[in-house]
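**Q** Sequence isn't available, so here's the structure alone:
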């Protein structure tokens, strides 16, 4: 029996364990939600706090929790009909619109903005009665790999508060890693769920494009963006994925598929006879030795468990990074045109000169957007301009087709593909802020999946030391063909079990935040 007075024990349960204890009546949702709110208050604020949350919604979360408890206490058909995750708290990336809470996209452009509607995934969470703890920090408009580009301050990695938590969804990953939430929602455009998962020791999934509704996610690059789950275990991610997946008529790109049993797939944990393809282009130069060592150990464990390890050659991946950083800024420059001080967001009035729409737009965008957003808008506008469209954007789309063909060929010889999620462990805050190209290289292993629209997952692969000797989490990525998300959960669940056999899972080994030196 859990001692509800011991918040430290309560918040360290997995989401599946929390759900089981709620259904059994061993704990209440109010106790569970309050424990997480207390944790947020203890570690998130202050000069050296994690800053995982932009906004905390304690009253709303506790009201939802109390409603769940009342339904369970009353029993009957309504209690039987509760979703299995009802009462388990969740955090939402602040790129996903919610009623009753601000949605800022990490930008001054939307400071204090209140959405008049809920995103489809938020509707599903509210219907299932998961208390929403608040909105998590991110790189402004999801543009970044370190959560250092937020207008509301940097988020810190709970494994080492002087390190980045990844990006753009570092807030969601840090909150889950630091036990400030058992579950969270993120968005993944080029790795923004998986890369933060890798460097914080959490699990992050990018679903098949179109399998989870994007309605209500503030668009950065519409052909790449995808909402997905953030959790501490593969099973927890799978259970949340089941909840948010499914066709949505409000999203024109939504797939009409039935939602598979992802939770069951995550518990299968068998790789006997599974063909696992090692991508030749996603290892070697640029990857830290510790990352490659943990990757090889994962391969060895999978092979010993009966998997067939094959090498696959995806030659076009060499150009994936360049293609992505033409397609994504091009789509972003179009999507962000609406934030102009007239239609959406804040408005800045020029201090001098005539008051024209053009000057208001210029002043608003200059003040409302951060440097990285401006950089990508300029790059995208240039790539789409007359005389350059075919040379840049058109060529990038041709590379995208080649990448999709490489994946098709690879999946003829392999059931799933595997690679390190990130070439490096979490780097120090500020180290790459002045070098955008070095920052962009963090996405080299995750970008191909977004260009092809296929599912991917990052699971913890152990700890590795960087050049300074700091031991930090490593992520292992699995990829599968489109619509075969269950395969990544099966492979990831198997690796998770193999690596945790006889030892604590990585997420349980996180240092006490109070003991870390500034």
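**A** Yep, that arrived. The structure displayed is predicted, hence computed values, not measured ones.

**Q** going forward, measure contacts and count neighbours with C-alpha atoms only.
**A** Will do.

**Q** what's the single longest helix in the chain?
**A** In the chain, taking DSSP state H as the definition, the longest helix is helix 395-413.

**Q** what comes up buried for that one?
**A** Buried residues in helix 395-413, counted by 16 or more other CA atoms under 10 Å: 396, 397, 399, 400, 402, 403, 404, 406, 407, 408, 410, 411.

**Q** pretty sure the second one contacts residue 323?
**A** Which is residue 397. Yes: with contact defined as CA atoms under 8 Å, residue 397 reaches residue 323; the gap is 7.2 Å.

**Q** What sits closest to the residue most central in space within the chain if chain neighbours are left out?
**A** Closest to where the C-alpha atoms of the chain average out (CA atoms, centre = their mean) is residue 193, at 2.2 Å. Nearest non-adjacent residue to residue 193, counting by CA to CA, 6 or more residues apart in numbering: residue 204, 5.3 Å away.

**Q** The next helix or strand after the longest helix of the chain - contacts with which helices or strands?
**A** Next helix or strand after helix 395-413 toward the C-terminus (DSSP states H and E): strand 416-420. Strand 416-420 is packed against strand 275-279, helix 289-304, strand 471-479, helix 485-500, with contacts defined by 3 or more CA pairs under 8 Å, 6 or more residues apart in numbering; DSSP states H and E.

**Q** contacting residues around the shortest one?
**A** The reference is to strand 275-279. Here strand 275-279 makes contact (CA atoms under 8 Å, 6 or more residues apart in numbering) with 307-314, 410, 413-419.

**Q** Which pair of these spans the longest distance?
**A** 307 and 314 (20.9 Å; CA to CA).

**Q** Let me see the contact set for the residue nearest to the centre of the chain.
**A** With CA under 8 Å, 6+ apart, residue 193 has these contacts: 167, 168, 169, 173, 186, 187, 204, 205, 206, 228, 229, 230.

**Q** so how far is the first residue of stretch 386-403 from its last?
**A** The first and final residues of stretch 386-403 sit 26 Å from each other (CA to CA, to the nearest Å).

**Q** distance between it and the chain's centre?
**A** Chain-centre distance of stretch 386-403: 27 Å, with CA atoms, centre = their mean, to the nearest Å.

**Q** hmm, who's touching stretch 141-156?
**A** 49-52, 54, 95, 105-108, 137-140, 162-171, 174, 192, 195, 218, 220, 370, 372-373, 429-430, 433, 439-440, 442-443.

**Q** Could I have the PyMOL command that selects the buried members from those residues?
**A** Only the buried entries of the contacts of stretch 141-156 go into this PyMOL selection, using 16+ other CA under 10 Å:
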select buried, resi 49+50+51+52+54+95+105+106+107+108+137+138+139+140+162+163+164+165+166+167+168+169+170+171+174+192+195+218+220+370+372+373+429+440+442+443
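
**Q** Use this one as the comparison:
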């Protein structure tokens, strides 16, 4: 029998229904894989094998009765940002030490209602702030990919690095992730997996630890486009507990996979050709254009003139919202508490010890740009720029463009504790250069593996769609996937 952990969600679902194996056998295979590999990769911060096997047993009962849900018996990893009832939820921060919520996030509740099985909580950048998964209080996640002939540990991208690494290394059939400025698409691109950030409002944010509320969005990371489509259908819903979630039907995304893209007009934005972009990224982009042309799509050069302001505007808006959202962590009601001689000192000590360096940096930036005298100069200006970025996309789509094709990242995975990145936070922030515009405009974006570098590392292409038109992204993504083929890392762990 094929190794059960090598099956995609779609393959496992069909074989479970055909009774080729049980949900318990499938889950046990993943539990064993996690036990064998997690010490090396550090993808899970809290495996939940007992819970997983109990959920799998219930799935087997439903499968036997013919009452299988769309994800019945499928073992998933959950990013540590999602509240899971009675299970460690820490956002990989010391300040939430020991926190076990008494409620379930809406997205994970949707997954369990559809029969999915929880393998555990996945590592991530602290409070989802980072592009390399190095700011976690549990230490960095290692990318399952390595350069040819090298044993240097690489980052898996961030903030959903644990999610991407677990899926790439077959430690989960799929994983939940979140994207505030590229935290689904960038790690997917760096690990050879597929990640989609849906339209803002497509998935409920209730029960997900907030970073920047007007930018955060839940989404899946899967091994291929079909798996991402299957997961998103279960994750998406309207939710009265999240007033930003949108009340519109959830399409059958899987049906869009493999659909013809003939006649679709694909925009190629000239502003995404940035200075110093590696030749490999440019060549990959041209290859993607050729694949879509061959599939019958029309390629159109377009302009998004305010793109150059997106990254600086994002790094004002996101920290401003973070400084407001993270004010609730004060050592009073839950999580870490460091005693002090009075309430103020207790706050100060708890936050000093509880928050990591990157989180403190963003809180300070955010508090600064919201302060009297600077609010108009920075925050208000950034919001005006955001409106212009959104208008650029609206103009392009009004001209009959169906989607945009861009690179997903400016480079392949870099080394853990890379001195160049560690000494210059701005260099690290530039990893989000192709992804932040999508969050600023609230649009859907998907990253699909499209090729390997000369050193054998995966690179991804990004497709950006119209609001609530994830189906077109799945259709176009499957064209790229079909042409590029599937990529798997050589096992070293």
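**A** That came through, no problem. What you see is a predicted model; the values in this text were computed from it and never measured.

**Q** Next, the TM-score between them, please.
**A** Overlay of the two chains. TM-score (TM-score structural alignment, normalised by the length of the second structure): 0.97; 485 aligned residues with a CA RMSD of 1.1 Å.

**Q** which stretches of the stretch 201-350 of the second structure form strands?
**A** According to DSSP state E, counting those that start in this stretch, the stretch 201-350 of the second structure carries its strands in the segments 217-222, 265-269, 298-302.

**Q** What residues in the first structure pair up with the last one?
**A** The alignment of strand 298-302 of the second structure onto the first structure (TM-score structural alignment) covers residues 308-312.

**Q** One more: the longest one?
**A** Using TM-score structural alignment, strand 217-222 of the second structure lines up with residues 226-231 of the first structure.

**Q** same deal with stretch 4-18 of the second structure?
**A** Going by TM-score structural alignment: stretch 4-18 of the second structure matches residues 10-24.

**Q** Looking only at the matching stretch, what residues are buried by neighbour count?
**A** So, applying 16+ other CA under 10 Å, buried residues of stretch 10-24 of the first structure: 10, 11, 12, 13, 14, 15, 16, 18, 19, 21, 22, 23.

**Q** out of the residues you listed, which are inside helices?
**A** 10, 15, 16, 18, 19, 21, 22, 23.

**Q** which residue numbers in the first structure go with stretch 196-208 of the second structure?
**A** By TM-score structural alignment, stretch 196-208 of the second structure lines up with residues 205-217 in the first structure.

**Q** ends of the matching stretch, how far apart?
**A** 16 Å.

**Q** Please spell out the ChimeraX selection for the buried subset of the contacts of residue 193 of the first structure.
**A** Applying 16+ other CA under 10 Å to those, the buried members can be selected in ChimeraX as follows:
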select :167,168,169,173,186,187,204,205,206,228,229,230
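
**Q** so which of the contacts of residue 193 of the first structure comes closest to residue 454 of the first structure?
**A** Nearest to residue 454 of the first structure among the contacts of residue 193 of the first structure, with distances taken as CA to CA, is residue 206, at 8.1 Å.

**Q** which ones are touching that closest one?
**A** Applying CA under 8 Å, 6+ apart, the residues contacting residue 206 of the first structure are 187, 188, 191, 193, 194, 226, 227, 228, 229, 455, 456, 457.

**Q** Could you do residue 154 of the second structure as well?
**A** Residue 154 of the second structure touches 142, 143, 145, 146, 413, 414, 415, 416, counting by CA under 8 Å, 6+ apart.

**Q** Between all of the residues you listed, which two are separated the most?
**A** 145 and 416 (12.4 Å).

**Q** Distance check, the residue nearest to residue 417 of the first structure when sequence neighbours are not counted against residue 476 of the first structure.
**A** In space, and not counting its chain neighbours, residue 417 of the first structure is closest to residue 277: 4.4 Å by CA to CA, 6+ apart. From residue 277 of the first structure over to residue 476 of the first structure the distance is 13 Å, taken as CA to CA.

**Q** Give me the common contacts of these two.
**A** Contacts common to residue 277 of the first structure and residue 476, judged by CA under 8 Å, 6+ apart, are residue 418.

**Q** neighbour count winner among those two?
**A** Comparing residue 277 of the first structure with residue 476 by other CA atoms under 10 Å, the one with more neighbours is residue 476, at 28 against 23.

**Q** Determine which residue in the second structure is aligned with the more buried one, please.
**A** So residue 476 of the first structure corresponds to residue 461, using TM-score structural alignment.

**Q** for residue 283 of the first structure, same thing?
**A** So residue 283 of the first structure corresponds to residue 273, using TM-score structural alignment.

**Q** Figure out which of the helices and strands packed on strand 416-420 of the first structure is closest to residue 246 of the first structure.
**A** Nearest to residue 246 of the first structure, of these and by CA to CA, is helix 485-500 at 12.7 Å.

**Q** Now that closest one: buried residues?
**A** In helix 485-500 of the first structure, counting by 16+ other CA under 10 Å, buried: 485-499.

**Q** Now render the contacts of residue 154 of the second structure as a markdown table, adding distance to residue 237 of the second structure and secondary structure.
**A** Output for these, formatted as a markdown table (distance: CA to CA, whole Å; DSSP: H, G, I helix; E, B strand; the rest coil):
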| residue | distance to residue 237 of the second structure | secondary structure |
| --- | --- | --- |
| 142 | 33 | coil |
| 143 | 32 | coil |
| 145 | 34 | coil |
| 146 | 38 | coil |
| 413 | 33 | coil |
| 414 | 36 | coil |
| 415 | 38 | strand |
| 416 | 37 | coil |
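
**Q** Any quick ChimeraX command for the buried ones out of those residues?
**A** Buried subset of the contacts of residue 154 of the second structure, written as a ChimeraX selection, criterion 16+ other CA under 10 Å:
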select :142,143,145,146,413,414,415,416
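
**Q** which one of the contacts of residue 154 of the second structure is nearest residue 436 of the second structure?
**A** residue 413 (18.3 Å).

**Q** hang on, isn't the closest one packed against residue 158?
**A** No: with contact defined as CA under 8 Å, residue 413 of the second structure does not count as touching residue 158 (10.8 Å).

**Q** The counterpart of residue 108 of the second structure in the first structure - nearest residue in space that isn't next to it in sequence?
**A** Aligned by TM-score structural alignment, residue 108 of the second structure pairs with residue 122 of the first structure. In this structure, residue 122 of the first structure finds its nearest non-sequential neighbour in residue 98, 6.8 Å apart by CA to CA, 6+ apart.

**Q** so what corresponds to that neighbour in the second structure?
**A** Checking TM-score structural alignment: residue 98 of the first structure goes with residue 84.

**Q** now swap in residue 415 of the first structure and tell me
**A** By TM-score structural alignment, residue 415 of the first structure lines up with residue 402 in the second structure.
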